[in-house]
Every structure is written in structure tokens, then in C-alpha cells.
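> only the shape, not the letters, is given here:
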């Protein structure tokens, strides 16, 4: 190993994503990721539990931002508008990461195990959103329905945002999805 360089975690994530894209997720080993990053396997495991976690390392932050923004907004706005505030918080979190996220999502979509993990993370976010809504007085089944709707709005906007020919901002695409939902439910 050469001299110490900062941002080991970021270097590992970049190396992993490059290798997953080049060779495939299943064919890439932790040793190869560490070597590409110029680090040791031990350093890899100091930052990530396994090679899947490289792809899902920000899931906790994603959930915390989404739920936190919704909780904060519920003090002064209707639940649907609070969900919009949560979507805006997520859009802000991802704003400068479009290329990384596009590549990451391509890796996830090429592997059923990773797709399942992605869905589990989104289900966890939906559950946390529903809990937050209930704590703020939204009854069931409304809280669960609203939470699932918030996650669905995210998914629709997100998948449009990562499309190869899409250049518009994520916040705009999620707002468009919300406006379309409002139009459909209003009978327009």
C-alpha cells in the first residue's frame, strides 16, 4: 500500500461501483474492491459489513431525511403536503449524485438479491413514514396509505430522473408525479 489518502469510504464505494459495472456484482470480491481502492480488505470491513452495503450505505440517511422532513412539516400542513416536503428533502440529498445513482441503480436492477434488498429498504421507509403520520394524528388506514403513496411518488420520480435522456431535476419530477396523483384523485 502507498501512502495514506483520505476518504477511504468514498474510494471503496467508487471502486465497488466500477467493478460491479465492469464485472457484475456477483463476480466481484471484497478483495478486488479493496485492491482497486488502494486499501486492504480489513479497511473495507471497517466501513462496510459486506459488499451489498456499499450500495445501500445511505439508506439510513435517506429514511431519516424523508421521515424527518415529513414530521417537521406535519406541524403546519396537511399530510400530503408533508409528504411533498419529505420528497423535497430526498431530492436535495440526491441532487448532485445523478451519475452515481444511475450506475448504482443499474447494478441493483441486474441482480434479484439486490432488487429485493432495495424493496426491503423502501418498505422500511414506508413503515417509518406511517408511524410518523400516526403519531401526528393521522388514523389508519390513512397513515399507511399516505406512506405507501409517498414511497410510490418517490419511485416514479426517481425512475424518471435516472433515465438516460432525462435532465430535469428530481424535485420537479416528484412534484409532477404528485400533481398527477392529485389530478387523478380529483377526477380531472
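Ah, there it is. The structure displayed is predicted, hence computed values, not measured ones. Residues are numbered from 1 along each chain as shown.
> CA only for contacts and neighbour counts going forward, please
Fine.
> burial count for residue 117?
By the other CA atoms under 10 Å criterion, the neighbourhood of residue 117 contains 16 residues.
> give me the distance between it and residue 53.
With distances taken as CA to CA, to the nearest Å, residue 117 is found 10 Å from residue 53.
> now the helices for this structure?
For the chain, applying DSSP state H gives helices covering 8-23, 30-37, 41-47, 53-56, 59-73, 79-94, 98-109, 112-135, 142-161, 170-186.
> who does the longest one touch, helix- and strand-wise?
Other elements packing on helix 112-135 under the criterion 3 or more CA pairs under 8 Å, 6 or more residues apart in numbering; DSSP states H and E are helix 59-73, helix 98-109, helix 142-161.
> between the ones you listed, which one is nearest to residue 37?
Residue 37 sits nearest to helix 98-109 of all these, at 16.4 Å, using CA to CA.
> quick one, the closest one and helix 8-23 angle?
Interaxial angle, helix 98-109 versus helix 8-23 (axes from the mean of the first three to the mean of the last three CA atoms, to 10 degrees): 60 degrees.
> quick one, helix 98-109 and helix 142-161 angle?
Angle, helix 98-109 to helix 142-161, by the same axes, to 10 degrees: 110 degrees.
> put this next to the previous one:
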């Protein structure tokens, strides 16, 4: 039996991943996860409200890190620099958790209900990032657009890093934001600017 809450949580996450890969998410129960982890079902529900949330463990920590870092980033930086700084601060959490992250994404990809849940979680994180930007005095419209665009660049970098971990997530993030800045610096053509 696991002696600490953190150990029980880790074992529950590992057991859930094993079972989801073996028999699929839909066919796996919380009771089976608990049994595989060597704990009772009540312990499972003490750590996770349902079997989906096992796959989203760490989202609250990511949100807290992003919001805190955005708030603490020195004044005078442009909006994308603030976001890049925050995403780089959170990169370590993902890199340290790669063994969980890779199979997690595989399971989510093949399970429509989990993809929907992931989109909802991302929307919540985007809202939190936009709110943190607003708290720094960035206008609503700009904060919302920057949060959505920055999150897209962040997800892009994570996908590339997951496919090829030879280069660090930090490097991928910097490149994604360089590309984003290059895209936003393109001058629109005359025909595009004259459209209604």
C-alpha cells in the first residue's frame, strides 16, 4: 500500500494509463484503476473526481504557474514576450512529466469525449492567461487575442517537442514565438487591406 498521498496519486495515474492503453478508456472503471494501484476505490475518489481527471492531473499547477509568472514578469516587455516567459517557466513541468504526457496524449487522441474535455480545459487556461494579462493593464481585446494566439504557439511547440524530444521544449517554444512574431510582422497586401 502506498504510504503517502503523493505516492498513491502517482500509482493511480500509472495504473490508469496502463489500463487505458490495455483495454481502452471507456472500458476501464475507477475500481479497476484503484485495484491496479493497490488502493481502494475510496482512495481513488479522494484524489480524482472521476476517471477522466486522472489524465488532466497537473492542469491546476500549470494554470497557477502561468498566472503567477505573468503577474511577476518585469514591466516593459511586449505582450508576446510576457507570454513566452510564462510558457518557458512552465516547460519544466511538462519535460519532467514526459513519461506521463506522451501516453496521455495518445489516449486522448483516440477518445472523442477526452478530446472534448481537453478542449474545455484549454479554453479555461486561455481565459486564465487572458485575465492575467488584463491584470497587467493590457486591454481586453488585445489580452484575449494574445492569450489565444500565444496558447496556439505553445501547443504547436509542445506537439513538435513530443514528436522529436531531441531538442528541448524551451528551444521549441522560442522558435514558435519567433515564427509568431515573424507572421505578425508581415505587411498586408494592398488588395487585402482594401477588402470590406
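Now that the structure is in, tell me what you want to look at. Everything numeric here is computed off the predicted structure, so don't read it as measured data.
> follow-up on the earlier one: of the helices of the first structure, which stretch is the most buried?
helix 79-94 (a mean of 21; mean count of other CA atoms under 10 Å).
> with the second structure overlaid, report how far that one is off on average.
For helix 79-94 of the first structure, the mean deviation from the second structure after alignment is 1.0 Å (mean CA distance after the TM-score superposition for the first structure).
> dump the residue contacts of residue 52 of the first structure.
residue 114 (CA atoms under 8 Å, 6 or more residues apart in numbering).
> meant to ask about residue 118 of the first structure
Per CA under 8 Å, 6+ apart, neighbours of residue 118 of the first structure: 56, 108.
> and residue 7 of the first structure, by the same measure?
Taking CA under 8 Å, 6+ apart, we find residue 7 of the first structure in contact with no residue.
> same question, residue 31 of the second structure
Taking CA under 8 Å, 6+ apart as the test, what residue 31 of the second structure contacts is 40-41, 44.
> start to end distance for stretch 128-142 of the first structure?
14 Å.
> quick one: residue 36 of the first structure from residue 75 of the first structure, how far?
Distance from residue 36 of the first structure to residue 75 of the first structure, by CA to CA: 48 Å.
> repeat that for residue 31 of the first structure.
For residue 31 of the first structure relative to residue 75 of the first structure (CA to CA), the value is 49 Å.
> cool, residue 147 of the first structure as well?
17 Å.
> got it, and residue 186 of the first structure?
Remark: distance between residue 186 of the first structure and residue 75 of the first structure (CA to CA) = 25 Å.
> just residue 96 of the first structure next, same as before
Residue 96 of the first structure sits 29 Å away from residue 75 of the first structure, going by CA to CA.
> just give me how far stretch 143-161 of the second structure sits from the chain centre.
10 Å (CA atoms, centre = their mean, to the nearest Å).
> cool, stretch 104-115 of the first structure as well?
13 Å.
> which residues sit against that stretch?
With CA under 8 Å, 6+ apart as the criterion, stretch 104-115 of the first structure contacts 17, 20-21, 24-25, 52, 55, 118.
> in a markdown table: those residues, plus distance to residue 92 of the first structure.
Formatted as a markdown table, the contacts of stretch 104-115 of the first structure follow (distance: CA to CA, whole Å):
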| residue | distance to residue 92 of the first structure |
| --- | --- |
| 17 | 22 |
| 20 | 26 |
| 21 | 26 |
| 24 | 30 |
| 25 | 28 |
| 52 | 24 |
| 55 | 19 |
| 118 | 20 |
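> any idea which of those is closest to residue 165 of the first structure?
residue 21 (19.6 Å).
> measure the closest residue to the closest one other than its chain neighbours to residue 35 of the first structure for me?
Nearest residue to residue 21 of the first structure, sequence neighbours excluded (CA to CA, 6 or more residues apart in numbering): residue 107, at 6.4 Å. The gap separating residue 107 of the first structure from residue 35 of the first structure is 20 Å, by CA to CA.
> one more: residue 131 of the first structure?
43 Å.
> what of residue 63 of the first structure?
Residue 63 of the first structure is 31 Å from residue 35 of the first structure, by CA to CA.
> could you do residue 10 of the first structure as well?
Noted for residue 10 of the first structure: a distance of 14 Å to residue 35 of the first structure, by CA to CA.
> my read is that residue 34 of the second structure contacts residue 46, right?
No. Taking contacts as CA atoms under 8 Å, residue 34 of the second structure lies outside contact range of residue 46: 11.1 Å.
> now the common contact residues for these two.
With contacts taken as CA under 8 Å, 6+ apart, residue 34 of the second structure and residue 46 have no neighbour in common.
> that older thread, which among the contacts of stretch 104-115 of the first structure gets closest to residue 127 of the first structure?
Distances from residue 127 of the first structure to the contacts of stretch 104-115 of the first structure, taken as CA to CA, are shortest for residue 118 (14.4 Å).
> and the gap between the closest one and residue 77 of the first structure?
30 Å.
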